[in-house]
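> What would the 3D arrangement of this be:
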Amino acid sequence: MLILSLLFGLFLGLCVLGPAQGQQLIVNQDVGISAIDRNRARLIFTMRINQWSDQRPVAVFVLPDDSPLHQTFAKSALGVFPHQLRQTWDRQVFSGTGQAPLQVASESEMLQRVQQTPGAIGYVSQLPSTPGIKGIEVE
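The predicted structure follows:
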């Protein structure tokens, strides 16, 4: 009976929370890749790689740390906790060895900034049909 009660509680919790929010890595259309491995994506989002393979600069855009999409993206696509990203960025900024990514307030701003910035990379909950932006797979 106790197990049945626990399972019912878990079911109710999942119904209230809903499905996990998906995420899609996006880049400006001028970026010449269609897929990226997880390690390279992690290096880009931790600001350790700042150029694409064609030597053009990478512009990294992220949502605020407390955004559910940011948290899902960090864990699922990059395999790190959001606080680990923040620690890495803060360490680079405070030590003068690097910078933090550019933070945007919403997914619509993310789309706009990635679309308008050559070499830009970011993420959204679903791939839009916005001209100037393409989705890339994380392998």
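
> use CA for all of it now, contacts and neighbours both
Fine.

> can you pull out the strands in this protein?
Secondary structure of the chain by DSSP state E: the strands cover 24-28, 35-36, 59-62, 102-103, 120-124, 133-138.

> and of those strands, who's closest to residue 83?
Evaluated over these, closeness to residue 83 peaks at strand 59-62, with 13.4 Å, by C-alpha to C-alpha.

> quick one, longest helix in the chain?
Ranked by residue count under DSSP state H, the longest helix found in the chain is helix 2-17.

> buried sites along that helix?
Within helix 2-17, no residue counts as buried by 16 or more other C-alpha atoms under 10 Å.

> now swap in stretch 74-93 and tell me
Residues of stretch 74-93 classed as buried by neighbour count (16+ other C-alpha under 10 Å): 74, 77-78, 82, 85, 88-89, 92.

> From start to finish, how long is it in a straight line?
Terminal residues of stretch 74-93 are spaced 20 Å apart (C-alpha to C-alpha, to the nearest Å).

> got it, and stretch 103-122?
Per C-alpha to C-alpha, stretch 103-122 runs 10 Å from first to last residue.

> one more to line up against the first:
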Amino acid sequence: MLLPLLVALLPLSAHAAERQVVLIAHPQVTNAALTRDTTRAIFAMRQRSWPDGQAVRVFVLPNNHPVHARFAKERLTVYPHQLQLAWDRMVFSGTGQAPSQVGSQIEMLERVATTPGALGYLEREYLDDRVQVITME
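From the prediction side, this is the model:
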């Protein structure tokens, strides 16, 4: 009785693993891990460089993209509108700029792979060897 239920759930768990949103960086970035606080500071555009001093180039999907919402809520523990408010505040006050926006996960992969110091996110199924996955501590 329990075995058919477990077998029926297997495809869902494998699918869920593919749909996991991961943090990605340009292959020459020297940090393999970031804390949630550091990641949140980088995506809020408060921290503009990697711990080794290299400039961070942040890429994000549009606010209404479901992967952006999942990344913000699950990985940064903030709502997308909170990030947008922080970006708007910096832009309008002249103290900073918003991250670069890309239109799709494929474009995210391309831009992060080809931009030194780049940081972004996408679903695991879009990964390839042109970028590295950054673990969150």
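
> care to give me the TM-score?
Here the TM-score for the pair of chains, by TM-score structural alignment, normalised by the length of structure 2, is 0.84; 122 aligned residues with a C-alpha RMSD of 1.8 Å.

> Residue 130 of structure 2: neighbour count?
Counted with other C-alpha atoms under 10 Å, the neighbours of residue 130 of structure 2 add up to 14.

> Could you do the one 5 residues further on as well?
A total of 14 residues lie near residue 135 of structure 2 under the criterion other C-alpha under 10 Å.

> my read: it touches residue 32, true?
Yes - under the criterion of C-alpha atoms under 8 Å, residue 135 of structure 2 makes contact with residue 32 at 6.4 Å.

> And residue 138 of structure 1? What does it align with in structure 2?
Aligning on TM-score structural alignment places residue 138 of structure 1 opposite residue 136 in structure 2.

> One more: residue 116 of structure 1?
Here residue 116 of structure 1 is matched to residue 114 in structure 2, going by TM-score structural alignment.

> mind listing what the spatially closest residue to its match that is not a sequence neighbour touches?
Leaving aside its chain neighbours, residue 114 of structure 2 sits nearest to residue 26 (7.0 Å; criterion: C-alpha to C-alpha, 6 or more residues apart in numbering). Contacts here follow C-alpha atoms under 8 Å, 6 or more residues apart in numbering; on that basis residue 26 of structure 2 touches 112-119, 130-132.

> Run those past structure 1 and keep the common ones.
Retained in structure 1 by both residues aligned by TM-score structural alignment, their matches' C-alpha atoms under 8 Å are the following of the contacts of residue 26 of structure 2: 112-119, 131-132.

> Drop anything exposed from these.
With neighbours counted using 16+ other C-alpha under 10 Å, those contain these buried positions: 112-113, 115-119, 131-132.

> Quick one: these as a markdown table, columns for distance to residue 46 of structure 2 too.
Below are those laid out as a markdown table (distance: C-alpha to C-alpha, whole Å):
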| residue | distance to residue 46 of structure 2 |
| --- | --- |
| 112 | 20 |
| 113 | 23 |
| 115 | 20 |
| 116 | 19 |
| 117 | 16 |
| 118 | 15 |
| 119 | 14 |
| 131 | 24 |
| 132 | 23 |
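
> and which of these is nearest to residue 39 of structure 2?
Minimum distance to residue 39 of structure 2 across these is 9.6 Å, recorded for residue 119 (C-alpha to C-alpha).

> Next up, the contacts around the closest residue in space to the closest one that isn't next to it in sequence.
Spatial nearest neighbour of residue 119 of structure 2, excluding adjacent residues (C-alpha to C-alpha, 6+ apart): residue 25 at 4.5 Å. Residue 25 of structure 2 makes contact with 112-113, 117-120, 131-134, according to C-alpha under 8 Å, 6+ apart.

> Please consider this matter closed, and thank you.
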